[in-house]
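Q: Predicted model and sequence below, questions to follow.
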Amino acid sequence: MRKQWIRLIAVLALFTVSALASAENDPLPSWNEGQTKTSIVDFVQRVTDKNSSDFVPAEARIVTLDNDGTLWAEQPVYFQVYYALDRLREMAPNHPEWKTTEPFKSALAANAKGLKATGMEGVTEALLTAHSDISGEAFKASVSEWLATARHPTRNMAYNRMVYQPMLELLDYLRANDFKTYIVSGGGIDFIRAFAEETYGIPPEQVVGTTSDARYDMQNGVPRIIKTGKMVLVDDKEGKPVGIYRHIGRRPIMAVGNSDGDLQMLEYTTIPRETGDKTARLGVLLHHTDAEREWAYDRDSAIGKFDKGLEEAPGRGWVVIDMKKDWKQVFPDSK
């Protein structure tokens, strides 16, 4: 009997050690086991295995990831809009005419209906004004200060804590396997660059985003770059592959997004092998299905609309992450 107990204890101990080792070796601990996680891990293993027919040299392991709705939340409006509205309020004392002039009158009053009534031109004017006539250094400091103090209107969380824990793990996993991670976002390039390295471990030179023009300026012997309000690139939809071409110069082998605004980036990345390109490629889309822990939205959403991409994903072999089903945890500070 004593020997049987010893044998049982030994088996249990071995099982426990094995389970702990497995947990420690899991590169994506906040992801539930299933086809989604398996597909991503399998892809990474295939392209990094020198004995695999799908091996891709490290210099070509480029992955592009959208930001809004893919790396951090985006509801009820894009977080950069909240920043822009707060900055307009800071600027308002120097612009008394804004009290009676649209779109600024509605923007300062947080009148969403009034701002929407000004149309896309009005909204764009308000956003560009909030991001213009400021040096690059001052703009970065402004964004950093805002992130340190501002809170989400309904979640009461710091915006840079509303990043997705599973995606942070994915970034680490990819970099550990010699992938070079790039953000390719419809958000402003300078806005994202202000926090991307600290938040995601992605340096500013690996951020591609909507870009306004800039000019060189010398003030008291100090050279500066001044942001202007002239648009150079809208890095959304068809603009994303253009941004990748301009900034990166290589076609990615993996792209991750969450909306129809990312459709062209995934098309550009997952070029069919029938074209003669034999490189292993992967497209991934995040489907927001968790109304309890985050938000649930797709086809009818004004922000992050996910309709055509949801339809095309199965036929194109794109992996669709079901947030509710595939993630154990959403934000770093929650379970």
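A: That came through fine.
Q: going forward, measure contacts and count neighbours with C-alpha atoms only.
A: Fine.
Q: List the contacts of G122.
A: If you count contacts by CA atoms under 8 Å, 6 or more residues apart in numbering, G122 has them with 102-103, 115-116.
Q: repeat that for 6 Å
A: Contacts for G122 (CA atoms under 6 Å, 6 or more residues apart in numbering) come out as P103.
Q: so which strand or helix has it?
A: Element membership for G122 (DSSP states H and E) is helix 119-130.
Q: what residues does the next helix-or-strand element following that helix touch?
A: Next along the chain after helix 119-130, taking DSSP H and E as the criterion, comes strand 134-135. Residues from elsewhere that reach strand 134-135, judged by CA under 6 Å, 6+ apart: 225-227.
Q: any idea which of these has the most stuff around it?
A: Each of the contacts of strand 134-135 was scored for neighbours by other CA atoms under 10 Å, and K227 scores highest at 21 neighbours.
Q: where does it land in three-state SS?
A: strand (DSSP: H, G, I helix; E, B strand; the rest coil).
Q: didn't it look like it was pressed against A214?
A: Yes: using CA atoms under 6 Å, K227 is in contact with A214, at 4.5 Å.
Q: Second structure for comparison follows:
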Amino acid sequence: MNLVLKRALPLLLSLIIAILFSSVNYLKNVDPLPSWKEGMNKKAILLFVEKVTREGSNDYVEPEDRIAVFDNDGTLWPEQPLVEGIFLLKTVKAMVAKDPSLKNKEPFKAVMEKDTGFFEKNNHKGILQLAVAAYGNKTEGTFEKDITTFLKSEKHPKFNVPYTELGYQPMLELMAFLKGKGFETWICSGGNVEFIRAFSDDMYGIPVQQVIGSTLKMDFKKVDGKHTLWRDTVIQSFNDKEEKPVNICYHIGKVPVFIAGNERSGGDIAMLTYSDERKGPSFQLLINHNDAAREFSYQEKDNASLQAAAANGWNVISIKDDWKIVFKK
């Protein structure tokens, strides 16, 4: 071996080892939540995940029990306007254009005449009637095609980009961080399950089998000589409020260790409570929409979600104060 090379070899090896250790230390210090402002809520998330994933910790949770559940509308992307609501209205208007007699029948009549009072008076009943009429009496394939067409063609009225580009960047980072720590991430939403499945994997990295949502009854039968799934006009499950814990039990079979929702209609209180009362450590996150400039600002009339958070010690995330950015630029 060349004498110069022989003498330089130990130095080169030391340099390589130093670079490797430096790289490892750098990776350890990489911020997994760069879009979150430094503060109590970010610190609470990091500390919780550290203690439930560190072997030997009193709060250690086995990988198979690390279930994280997220609401969708207002938790992972904006709910002003409600994206599926826009899809529903467009579907209804297309139905009326095809069959003008529908404009004289409720709930189609209320939509065409912009009679918001009809839906306010009937609470969820009128919306559910509309969804059943618009989503039922068709094959699953037809419904999926309608959703895909809508998502590709429509843009948000305020931000002027496709809805699928409006995932909250801090929440995308949070889900990626949890998955990297061995958590299984799920969506549990009041939205139609097929609607959310159309974008959940591409947008959030959550596969379709890990999406829980509202459903219509379906039948397996022959249509035009071919077996298919036929969407009935009967609601199988309206996945909101107290129904959310029920469906989490049905679909997951375990109580979430980490759970996230948002304030608007009180729809997530039940599932946050379900997680909070599990045996062992748990983390509840509630998003407060209070940033009119970068997103939207609104509150529940009865303030039920924020009151529940205060009473139970849940972590309330302020979009204005806790997030450096809302959407990826």
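A: Received it, and whenever you're ready, just let me know what you need. Here the structure is a predicted model, which means the values were calculated and not measured.
Q: Return the member of the contacts of strand 134-135 of structure 1 nearest to L286 of structure 1.
A: Closest to L286 of structure 1 out of the contacts of strand 134-135 of structure 1 is K227 (32.7 Å), distances taken as CA to CA.
Q: which residues sit in contact with that closest one?
A: Applying CA under 6 Å, 6+ apart, the residues contacting K227 of structure 1 are 132-134, 214.
Q: That one -> structure 2?
A: Under the alignment (TM-score structural alignment), K227 of structure 1 pairs with R231 of structure 2.
Q: Pull the contacting residues for the counterpart of K179 of structure 2 in structure 1.
A: In structure 1, K179 of structure 2 lines up with R175, judged by TM-score structural alignment. Applying CA under 6 Å, 6+ apart to R175 of structure 1 gives no contacts.
Q: Next: W186 of structure 2.
A: Applying CA under 6 Å, 6+ apart, we find W186 of structure 2 in contact with 69, 210-211.
Q: Make a markdown table out of those and add distance to V246 of structure 2.
A: Below are the contacts of W186 of structure 2 laid out as a markdown table (distance: CA to CA, whole Å):
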| residue | distance to V246 of structure 2 |
| --- | --- |
| V69 | 13 |
| Q210 | 15 |
| V211 | 14 |
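Q: Start from the N-terminal end of the stretch 151-300 of structure 1 and give the strands.
A: Ranges of strands within the stretch 151-300 of structure 1 are 180-188, 207-219, 222-233, 254-257, 282-287, based on DSSP state E, counting those that start in this stretch.
Q: which of those is buried the deepest?
A: Comparing the strands of the stretch 151-300 of structure 1 by mean neighbour count (mean count of other CA atoms under 10 Å), strand 254-257 ranks first with a mean of 28.
Q: counterpart of that one in structure 2, which residues?
A: Using TM-score structural alignment, strand 254-257 of structure 1 pairs with 258-261 in structure 2.
Q: Could you tell me how far the matching stretch lies from the centre of the chain?
A: Put simply, stretch 258-261 of structure 2 sits 9 Å off its chain's centre (CA atoms, centre = their mean, to the nearest Å).
Q: Show me what it is in contact with.
A: Here stretch 258-261 of structure 2 has contacts from 68-71, 75, 268, 282-286, using CA under 6 Å, 6+ apart.
Q: Same question for stretch 194-207 of structure 1.
A: Contacts to stretch 194-207 of structure 1, defined as CA under 6 Å, 6+ apart, come from residues 140, 182-183, 193.
Q: Looking at structure 2, which of the contacts of K227 of structure 1 hold up?
A: Retained in structure 2: 132-134, 214, out of the contacts of K227 of structure 1 (criterion both residues aligned by TM-score structural alignment, their matches' CA atoms under 6 Å).
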